[in-house]
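1. structure of the sequence below:
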Amino acid sequence: MALPRNGVADLGLAQAGVRRVEWAERAMPALRRVRERFAEELPLRDLRITACMHVTAETANLLRALRAGGAGIALAASNPLSTQDDTAAALVAEYGVEVHARAGIDSAGYDRNLVNVLEQFPHMLLDDGCDLVNTAHLERPELLAETFGGCEQTTTGVIRLRQMSAEGALKLPMVAVNDTATKRMFDNRYGTGQSTIDGIMRATNAMLAGRTMVVAGFGYCGRGLAERARGMGARVIVTEVDPVKALDAVMQGYTVLPMDEAAGIGDVLVTVTGNRDVIRAEHLASLKDGAVLANSGHFDVEIDLAALEALSVEIRREVRPQTDEYVLADGRRIILLAEGRLVNLGAAEGHPAAVMDMSFAVQALTVAWLAEHRGELQPGVLDVPLGIDTEVARLELEALGVGIDRLTPDQEDYLRSWRV
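-> Alright, predicted model coming up:
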């Protein structure tokens, strides 16, 4: 059988990739059930799906479900540091997916791969950060001639899509998979919290107990990170621009400070905001000797890397894997992890498979919903239908062997009535 067109590093890694994908599948029971359903119903028969996502074993299991549903798939990486070359090879050689991704590819290659996967004239787009949608709209709109919708699974990407929609630039209905209750709870809070700590510890082998961590941003991701850092014995300082979120952090017992004050106190500073220039030149100038900088927001813009380089008289690359040391004029050393990119994927393996099980089950069912309603939806940012989120939570509870109560008919009537 001829292999799909591809731009992977080494097809000889395919069997190692299969083992990695199958290991992840053990912790993804909800998605496995969706795949079995898709194989019977073929809701995606003859549809072409183009995706820009992290090329990991968990993503591979999502794509296996979509393939089982009848879709043809072309995949590009959403981050050059997160690509698992063995997983990419397995997707091509064993699972019939067209893949254009390799670990460590440069910016020009990254952009070229986005165009490569769009050239299949997709019916649907699956995006992770809005780079795919952005590229298609700004550079190759003709490749969207047959596209009828898509999904976005990150906070950063949804922010970009909403701005596109507000300006009348978004030409497709895009579902904000990121904004479901299960995604925010499981993926953003529990997943980002654990995997960010994992990335920091793999890169530095540092003790967190007794040290001060500054968490910039107290959304779902920041909340999860703060909880886990505190659980490991760190003193946690939160910085925020939103008064409600800042108040929430205070009521949960965290110290809340402006970054101007927090920067000089922190031993480890982590950005999780989805915005740019959160740690700027004035903050960098006040850092402790040996302070560690990491980012768990989607793009590498949260830490002002140009300012860090300008302040440095020497840059020592890779003092440890994914760990660079910047030496300032006064001798202070600043440690930057994963080049300022996503530390949980650049220095570790991202979220545990059990976390991605729910997020990707929601995504798979949403893709099927989009296919069912093809031609009925208007351009803009749409919510995931509530029933999908509820169904995935039910599948996950069943897989965990957890039972819950059901409303009685009288209780349902009571909730529907306004009369006493």
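2. please count neighbours and contacts with C-alpha atoms only from this point.
-> Will do.
3. can you tell me how far Ala39 is from Ala74?
-> 19 Å (C-alpha to C-alpha, to the nearest Å).
4. nope, Ala354 is what I meant
-> From Ala354 to Ala74 the distance is 25 Å (C-alpha to C-alpha).
5. try Met358
-> In terms of C-alpha to C-alpha, Met358 sits 22 Å off from Ala74.
6. quick one: which of those two has more around it?
-> Neighbours were counted for Met358 and for Ala74 using other C-alpha atoms under 10 Å; Ala74 has more, 28 against 24.
7. SS state for the more buried one?
-> Ala74 carries the three-state label strand when classified by DSSP: H, G, I helix; E, B strand; the rest coil.
8. how far away is the most centrally placed residue in the chain from Leu308?
-> In the chain, the centroid-proximal residue (C-alpha atoms, centre = their mean) is Thr154; its distance is 5.5 Å. Distance check for Thr154 against Leu308: by C-alpha to C-alpha, it reads 27 Å.
9. now show me the structure for the sequence below, then we'll compare the two:
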Amino acid sequence: MESPEKARLDTFFRQITTRFPARDHVTTLVITHLLPERPAFLRAMASTATVGAILPKPRSVDMPTLEAVRRAFVVHDLSRELFADSTRALEFLEATAEDRNVVLVDIGGYFAPCLDTLVEKFSGRVLGVVEDTENGYQRYAALERLPCPIVSVARSPLKDCEDHLVGRSIVFSADALVRARGDILTSRNACVIGFGKIGRAIARTLRAQDLRVTVHDTDPVRSVQAHSEGFRTATSTTEALRDADLVLCATGNLALRQGDFAALRNGAYLASVTSSEDELELGSLSGLYQRTPVGRHLTRYETTGHYFYVLADGGAVNFVHGAAVGTYIHLVQAEILAATSALSQGRLQPGLHDMPTTDRQAIARIWLDHFDR
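-> Model prediction:
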């Protein structure tokens, strides 16, 4: 990042943290993508709270950025297993933030399995969680009881700009990986599983690039929305997959289970918009399919009479090319900072929360002043 851009970004975040200050003596544990623009956000977080630990998402780490962040913060490895075991999770929290007031900043619901234990047994106080993704929102919403407030930015209007561009970047990366092996997608059949904000952007982008698009969503309202936009809709996963040369999974949940893969047509390309363990049950194919790398970010799965290709090992395919969405990402990062501030006040009740409209409007005004002038 060039010096003038870095200075402008730091000024933007300084205004955000001035508008939404956190209370003193708050520590954050931050799960994050470590992409080139991310240090500015982390510096802003550090200016308003003590950053106890950075936990980078494993498939979205830019190595020079990781090296730079390690010089300024404590960085730990991240895995689902760490927070699936409540005892390990509690030990980790005690080691990084003993006796402190803590806000957990999440991408993907990592803290959900152990949240009860962390809230009840931690020597300090878990003030709440900030969740960035639809997948994470669903993980917290599925809990029988929420022991602390969860502030979600996943469905924020400020995230719409990012989601639209993420959809485009998903299609760009899928197309680039297919072309790298000498194939093209133009005029072929595509299937989008999930017609939320990102799935909708993917479907529209695919159609604009001359693919025939089928949409499948378990929510009948979203299926109607897809139908109203002229997309063919399928009533089952099997029907959706049957003729698709490209399948993009954007449910924010588990889209394809073991029995679904057999419905993929021979030679189909399969990609996800989020972590492979969240969308695709690829682990269940061990012993059933032979897995062979056939190029960078492309793996062939083959069994007798059937084969298909998985892009980027089933992880978010757009991270192969940096997942760039421009300055719109800073709207969401600003709302995360505002949500951290809100949780630091200790006034929110346990349950799911959105940020107030007035706060989102304030963030949007600051963003316009810095990036649209």
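10. before we move on, the earlier item: quick check: the residue nearest to the centre of structure 1 touching Arg160?
-> No: Thr154 of structure 1 is beyond contact range of Arg160, at 10.0 Å (criterion: C-alpha atoms under 8 Å).
11. could you report the neighbour count for Val97 of structure 1?
-> Val97 of structure 1: 25 neighbours (other C-alpha under 10 Å).
12. tell me the contacts of it?
-> Pro4, Leu63, Gly72, Ile73, Ala74, Leu75, Leu91 (C-alpha atoms under 8 Å, 6 or more residues apart in numbering).
13. which of those residues has the most neighbours?
-> Result: Leu91 is most packed of the contacts of Val97 of structure 1 (other C-alpha under 10 Å), 31 neighbours.
14. shouldn't Thr299 of structure 2 be within a strand?
-> Yes: Thr299 of structure 2 forms part of a strand when assessed by three-state DSSP.
15. just give the closest residue to it, not the sequence neighbours.
-> Pro293 (4.3 Å; C-alpha to C-alpha, 6 or more residues apart in numbering).
16. what's the distance between the helix or strand encompassing the one you found and the middle of its chain?
-> Taking DSSP states H and E as the criterion, the element that holds Pro293 of structure 2 is strand 290-295. Put simply, strand 290-295 of structure 2 sits 26 Å off its chain's centre (C-alpha atoms, centre = their mean, to the nearest Å).
17. and for stretch 330-339 of structure 2?
-> Relative to its chain's centre, stretch 330-339 of structure 2 lies at 15 Å (C-alpha atoms, centre = their mean).
18. in structure 1, what stretch matches it?
-> Using TM-score structural alignment, stretch 330-339 of structure 2 corresponds to residues 357-366 of structure 1.
19. so how far is Leu256 of structure 2 from the nearest residue to Val294 of structure 2 once chain neighbours are set aside?
-> Sequence neighbours aside, Arg300 is the residue nearest to Val294 of structure 2 in space, at 6.4 Å (criterion: C-alpha to C-alpha, 6+ apart). Here the criterion is C-alpha to C-alpha. By it, Arg300 of structure 2 lies 17 Å from Leu256 of structure 2.
20. and Thr205 of structure 2, by the same measure?
-> From Thr205 of structure 2 to Leu256 of structure 2 the distance is 22 Å (C-alpha to C-alpha).
21. and for the residue mapped onto Thr299 of structure 2 from structure 1, the neighbour number?
-> In structure 1, Thr299 of structure 2 lines up with Asp324, judged by TM-score structural alignment. A count of neighbours around Asp324 of structure 1, defined by other C-alpha under 10 Å, yields 23.
22. contacting residues around Asp324 of structure 1?
-> Ile315, Arg316, Arg317, Glu318, Ile335, Leu336, Leu337, Glu339.
23. could you rerun that using 10 Å?
-> Residues in contact with Asp324 of structure 1 (C-alpha atoms under 10 Å, 6 or more residues apart in numbering) are 203, 292-293, 315-318, 333-340.
24. biggest helix in structure 2, by residue count?
-> helix 157-180 (DSSP state H).
25. would you mind listing the buried residues in that helix?
-> For helix 157-180 of structure 2, a neighbour-count test (16 or more other C-alpha atoms under 10 Å) marks 158-178 as buried.
26. all the helices of the stretch 51-200 of structure 1, residue numbers only.
-> Along the stretch 51-200 of structure 1, counting by DSSP state H, counting those that start in this stretch, helices occupy 57-68, 85-93, 107-118, 131-138, 155-166, 181-182, 192-204.
27. of all these, which one comes closest to Pro379 of structure 1?
-> helix 155-166 (7.8 Å; C-alpha to C-alpha).
28. what does that closest one contact?
-> By C-alpha under 10 Å, 6+ apart, helix 155-166 of structure 1 touches 127-134, 137, 151-152, 154, 167-179, 184, 188, 220-221, 273-275, 297-299, 379-382.
29. taking helix 131-138 as reference, get the angle to that helix.
-> 20 degrees (axes from the mean of the first three to the mean of the last three C-alpha atoms, to 10 degrees).
30. distance from the chain centre to helix 155-166 of structure 1, please.
-> 15 Å.
31. swap in stretch 271-283 of structure 2?
-> With C-alpha atoms, centre = their mean, you get 12 Å for stretch 271-283 of structure 2.
32. quick one: buried residues of that stretch?
-> For stretch 271-283 of structure 2, by 16+ other C-alpha under 10 Å, it's Ala271, Ser272, Val273, Thr274, Ser275, Ser276, Asp278, Glu279, Leu280, Glu281, Leu282.
33. rewinding a little: any idea how far His283 of structure 1 is from the match of Thr299 of structure 2?
-> Counting by C-alpha to C-alpha - Asp324 of structure 1 and His283 of structure 1 are separated by 18 Å.
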